[in-house]
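Novice: Okay, here's the prediction I keep looking at, along with the sequence it came from:
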Amino acid sequence: MKRVLQSVLCALTCCVAVPGSPALAAPQVLKEIPASLLGDASRQKVFVLAGDADEVSNRLLIAPEQARNEDILLDTSKALPLIKSQYSSALQGVFSVHVLKGRPGVMTVIDPQAEEAVVKQPFFEEGDYIALVTSEEDNAVYNFNLLFAFNRGSKQFELKHILQLVNNEYCDRSLISVAELPVRTLGSITLASFDGFEALEKLRAANISGPQGGYKKLMTVYSADLLDTGLAAYRKGDSSSFKRVMSEALMGDDSHGACSPASYITGKYYFRQHPGWSNDLGFLLGEAGYYVESIELLNAVIAHNPERAVAYLNLADSYWAMNDKERAVPAYKQYASRMLEAGKASKIPARVAERSVGGSGS
């Protein structure tokens, strides 16, 4: 393997003997990542190479493991620009390079804390893919993941997904949301034609001027599993396991205390395209005794889906459990009214009528 790397680096230095000229030094390897990018059994290496002292970019190179000069798949010095640090004279990279594993039905991404997260979104059945991830010195709240995959027809690494990952800036910095931007945000581009400086400016503009209601939000596998596991424990009547599972939905830890629900619940657990999922999680949070979190999430469900009757019942029950009858009673009345309008009077629980007048129904 070392011999392969040496041959690639030798090819990059354009080793042409010029009388009286000093020998060109091989580029410094900043990162070397094994990969299988072509959707077959072949293996490649992804290199990040330092540019010359007067260059404003690092160099990105992809080559087969058994590489010759003519076998290099990609060689570009535009994709990885460098920016001046505000606090020192050192240069800092704008994009970090990652090779991520393709899995059916999901995508792996890198959050602002440089940790992997898995989202439920079809991507590729086989093969690895390349992620260019933004890294800005004064921004620890969000980043962008640009996902490139090899197209066998065009023989190019094409941009397939643009994702924005957001962390909680008020508490424990954990991942809150993953949103997908249209690929047209950057245009139809390949890794060979990708200009990192230009892309960063477009991404910053997209962050500021996103569509009303935000971009499409993707669900993490962690969140999906959390609801499934919590529902299973609740239905079995396993209160110990149920409470433990639901506690995992909360952000914060013992050393810092729980995060304020207002700082993350809606961002993390409300999904416009899956309001039923969010309602169910709000219900389970209330059943586990996390009433403030339940109320925060259910209010978001109702704000965007005012026709969803059961959300009013779940919200009312959480308010009632907190002895907040002033808010519980109107929610019970809203629920009853919507059920009557839908011709479902027989399905209204008995407690609703008593509590709607401020009674003490259990």
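Specialist: That came through, no problem.
Novice: going forward, measure contacts between C-alpha atoms and count neighbours the same way
Specialist: Fine.
Novice: From residue 132, how far off is residue 188?
Specialist: From residue 188 across to residue 132, the span is 16 Å (Cα to Cα, to the nearest Å).
Novice: neighbour count winner among the two?
Specialist: residue 132 (23 against 12; other Cα atoms under 10 Å).
Novice: Quick check: that one touching residue 146?
Specialist: Yes. The pair residue 132 and residue 146 qualifies as a contact (Cα atoms under 8 Å) at a distance of 5.1 Å.
Novice: so what's residue 169 closest to, chain neighbours aside?
Specialist: For residue 169, ignoring the flanking residues on the chain, the nearest one in space by Cα to Cα, 6 or more residues apart in numbering is residue 141 at 5.8 Å.
Novice: so the one you found makes contact with residue 170?
Specialist: No. With the criterion set as Cα under 8 Å, residue 141 and residue 170 do not qualify as a contacting pair; they are 9.6 Å apart.
Novice: More neighbours: which of the two?
Specialist: It is residue 141, of residue 141 and residue 170, that has more neighbours when counted by other Cα under 10 Å, with 19 against 12.
Novice: residue contacts, that one?
Specialist: 112, 166-169, 173 (Cα atoms under 8 Å, 6 or more residues apart in numbering).
Novice: Tabulate those residues (JSON lines), appending distance to residue 324.
Specialist: As requested, the contacts of residue 141 are exported to JSON lines (distance: Cα to Cα, whole Å):
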{"residue": "112", "distance to residue 324": "38"}
{"residue": "166", "distance to residue 324": "33"}
{"residue": "167", "distance to residue 324": "32"}
{"residue": "168", "distance to residue 324": "29"}
{"residue": "169", "distance to residue 324": "30"}
{"residue": "173", "distance to residue 324": "31"}
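Novice: Comparison target, given below:
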Amino acid sequence: MSSLFKKIRVVSILLFMFGTSLVWAVQDTDVASKSKVIKEFYINLIPNLNGQKLLVLNEGDSAGRILTLVAEKDGKQSVISKAPLALPNIKNEYSPASYDGFDVAVLNGAEKLVSISGVQGEDVLYKYAPSKSGDIVDMTTREEDNAESNFNVQFQYDASLKKVAVSKVLLVTSNSECDRSIMSVHALPSNELMSVPLEEFNGAKAFEYLKKLRLGVQTAQMKSEKLFSVSVTSNFEKALAAFKVGDKAKLKEFMSNMLADGGSSDSCAPDSYIVEKYYYPGMVGWSNDVGFLFAEAGYYREAVELLKVVVSENPDRTVAYLNLADAYWGIGLKELSIENYKKYSLLMQQSGKLEKIPKRVKDRT
């Protein structure tokens, strides 16, 4: 049998068990012999191919890992694509025993929705119009000294290229001061990684490039789109509906779902996450309404943090001054409340709407 195997080239994956270790040996020059499969995902990336699997092969503690896509072809399992540089071990300055780099997962894509993985590995849905259905290879950055943000580099099958390539690059910011939950997600539609085929993806170079992208987004020098969370949008709509029918208990319940760390302002200060999570420069009206509902639900500190930014970035937004003044009044900061009531009244006077000023404004000022 041994001589027969030497003569015939077979593309196959044989499973061997050594104690508790799972080892795959691949008889093909495209994959190193006796490499260990440390992760295996069933996936459907490329049309009209059966039995597709994504394998993560361990090439040693310092050499990094190899990402390989295999599928059934002519009744046998063949290597379809191999990315030898996608998963490097990148040295960091904190520990010689740990490395920065990328983690890999397989996600199921949907039309106009994108799954996001944060620093804790949670899977959260966000709205994103360019998203398409189909399985996704999601590569997330991992940094020893960074609990605040990570990148999701997502690969899907590109019919025009006839290859699996980068379809989305997303910057995920998390709350490092409290529960490390996701605060914001920015999609970067224009960058050098877009449409790079999986087999050509160089993880080490991409890792350094992504650091520059992060700085560009944070300093507003790079164009990005801030995405809406599906769960946040749902809670907001339910809270707004409860407010309209006067159901205070339901309003408070739904707005509490939008607070970090179980809703405790003492354990997770509003100024550590509220603005990053709920202020959208392109949707100021929505941000104002969130601040208003926070105040109506009794979460005055959260309302103040959000509405302060709304008025500072949009000084002509009249109703935001009223909402901010009410929120200040709710936490007993009456001087600041009166100051904003007066700004609101002045803007209402300038627009000829004095008669529409609520009675409480006149009473409190």
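Specialist: Structure received. Being a predicted model, the structure only gives us computed values, none of them experimental.
Novice: so where do the strands sit in the stretch 101-250 of structure 2?
Specialist: Applying DSSP state E, counting those that start in this stretch to the stretch 101-250 of structure 2 gives strands spanning 113-117, 123-127, 134-142, 149-158, 163-174, 182-187, 225-226, 228-229.
Novice: Where does the fifth one end up in structure 1?
Specialist: What that stands for is strand 163-174 of structure 2. Across structure 1, the stretch matching strand 163-174 of structure 2 (TM-score structural alignment) is residues 156-167.
Novice: Now the matching stretch on structure 2. Mean distance?
Specialist: Compared with structure 2 after fitting, stretch 156-167 of structure 1 has a mean deviation of 1.3 Å; criterion: mean Cα distance after the TM-score superposition for structure 1.
Novice: related to what we said a few turns ago, ok, the contacts of residue 141 of structure 1 vs residue 11 of structure 1, which is closest?
Specialist: Sorting the contacts of residue 141 of structure 1 by distance to residue 11 of structure 1 puts residue 112 at the head of the list, at 35.5 Å, by Cα to Cα.
Novice: Please list all residues in contact with whichever residue in structure 2 pairs up with that closest one.
Specialist: The equivalent of residue 112 of structure 1 in structure 2 is residue 119 (alignment by TM-score structural alignment). Residue 119 of structure 2 makes contact with 142, 147-150, 174, 180 under the criterion Cα under 8 Å, 6+ apart.
Novice: how near is residue 119 of structure 2 to residue 98 of structure 2?
Specialist: Residue 119 of structure 2 sits 17 Å away from residue 98 of structure 2 when distances are taken as Cα to Cα.
Novice: Check residue 343 of structure 2 too.
Specialist: Between residue 343 of structure 2 and residue 98 of structure 2 the distance is 55 Å, computed by Cα to Cα.
Novice: Over to residue 337 of structure 2?
Specialist: Between residue 337 of structure 2 and residue 98 of structure 2 the distance is 51 Å, computed by Cα to Cα.
Novice: So between the two, which is more surrounded?
Specialist: For residue 337 of structure 2 and residue 98, the more surrounded residue by other Cα under 10 Å is residue 337, and the numbers stand at 24 against 15.
Novice: Secondary structure element holding that one?
Specialist: helix 334-350 (DSSP states H and E).
Novice: Mean per-residue distance, that helix versus structure 1.
Specialist: Comparing helix 334-350 of structure 2 with its match in structure 1 after superposition yields a mean distance of 1.7 Å (mean Cα distance after the TM-score superposition for structure 1).
Novice: List the buried residues of that helix.
Specialist: Counting neighbours by 16 or more other Cα atoms under 10 Å, one finds that the buried residues in helix 334-350 of structure 2 are 334, 337-338, 340-345, 347-348.
Novice: Tell me the helix or strand right after that helix.
Specialist: Heading C-terminal from helix 334-350 of structure 2, the first helix or strand you meet, by DSSP H and E, is helix 359-364.
Novice: Okay, buried residues for that following helix please.
Specialist: When burial is assessed from 16+ other Cα under 10 Å, helix 359-364 of structure 2 yields the following buried residues: residue 361.
Novice: Likewise for stretch 121-137 of structure 1?
Specialist: Across stretch 121-137 of structure 1, burial judged by 16+ other Cα under 10 Å covers 121, 123-124, 126-136.
Novice: from those, which single one is nearest residue 297 of structure 1?
Specialist: The shortest separation between residue 297 of structure 1 and any of these is 23.2 Å, and it belongs to residue 121 (by Cα to Cα).
Novice: What number of residues are in the vicinity of residue 230 of structure 1?
Specialist: When neighbours are defined as other Cα under 10 Å, residue 230 of structure 1 has 25 of them.
Novice: what residue of structure 2 takes the place of it?
Specialist: Applying TM-score structural alignment, one finds that residue 230 of structure 1 aligns to residue 239 in structure 2.
Novice: likewise residue 335 of structure 1?
Specialist: Under the alignment (TM-score structural alignment), residue 335 of structure 1 pairs with residue 344 in structure 2.
Novice: check contacts around its match.
Specialist: Contacts here follow Cα under 8 Å, 6+ apart; on that basis residue 344 of structure 2 touches 318-319, 321-322.
Novice: Now go through these and say which are in helices.
Specialist: Of the positions in those, 318-319, 321-322 sit in helices, assigned by DSSP state H.
Novice: Columns neighbour count and distance to residue 312 of structure 2 on top of those residues, output as CSV?
Specialist: Putting these into CSV (neighbours: other Cα atoms under 10 Å; distance: Cα to Cα, whole Å) gives the following:
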residue, neighbour count, distance to residue 312 of structure 2
318, 17, 12
319, 18, 13
321, 27, 10
322, 24, 14
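Novice: can you put those residues in a markdown table and add distance to residue 160 of structure 2?
Specialist: Shown next, in a markdown table, are those (distance: Cα to Cα, whole Å):
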| residue | distance to residue 160 of structure 2 |
| --- | --- |
| 318 | 49 |
| 319 | 49 |
| 321 | 51 |
| 322 | 52 |
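Novice: List just the nearest of the residues you listed to residue 229 of structure 2.
Specialist: Nearest to residue 229 of structure 2, judged by Cα to Cα, of these is residue 319 at 25.1 Å.
Novice: Aligned counterpart of the closest one in structure 1, please.
Specialist: Structural alignment places residue 319 of structure 2 opposite residue 310 in structure 1 (criterion: TM-score structural alignment).
Novice: Excluding chain neighbours, what is closest to its match?
Specialist: Closest residue in space to residue 310 of structure 1, ignoring its immediate chain neighbours: residue 335 at 6.8 Å, by Cα to Cα, 6+ apart.
Novice: mind listing the helices for structure 2?
Specialist: With DSSP H as the criterion, structure 2 has helices spanning 2-7, 203-218, 230-244, 248-256, 274-278, 284-296, 300-313, 318-330, 334-350, 359-364.
Novice: what range in structure 1 matches stretch 205-212 of structure 2?
Specialist: Residue span in structure 1 matched to stretch 205-212 of structure 2, by TM-score structural alignment: 198-205.
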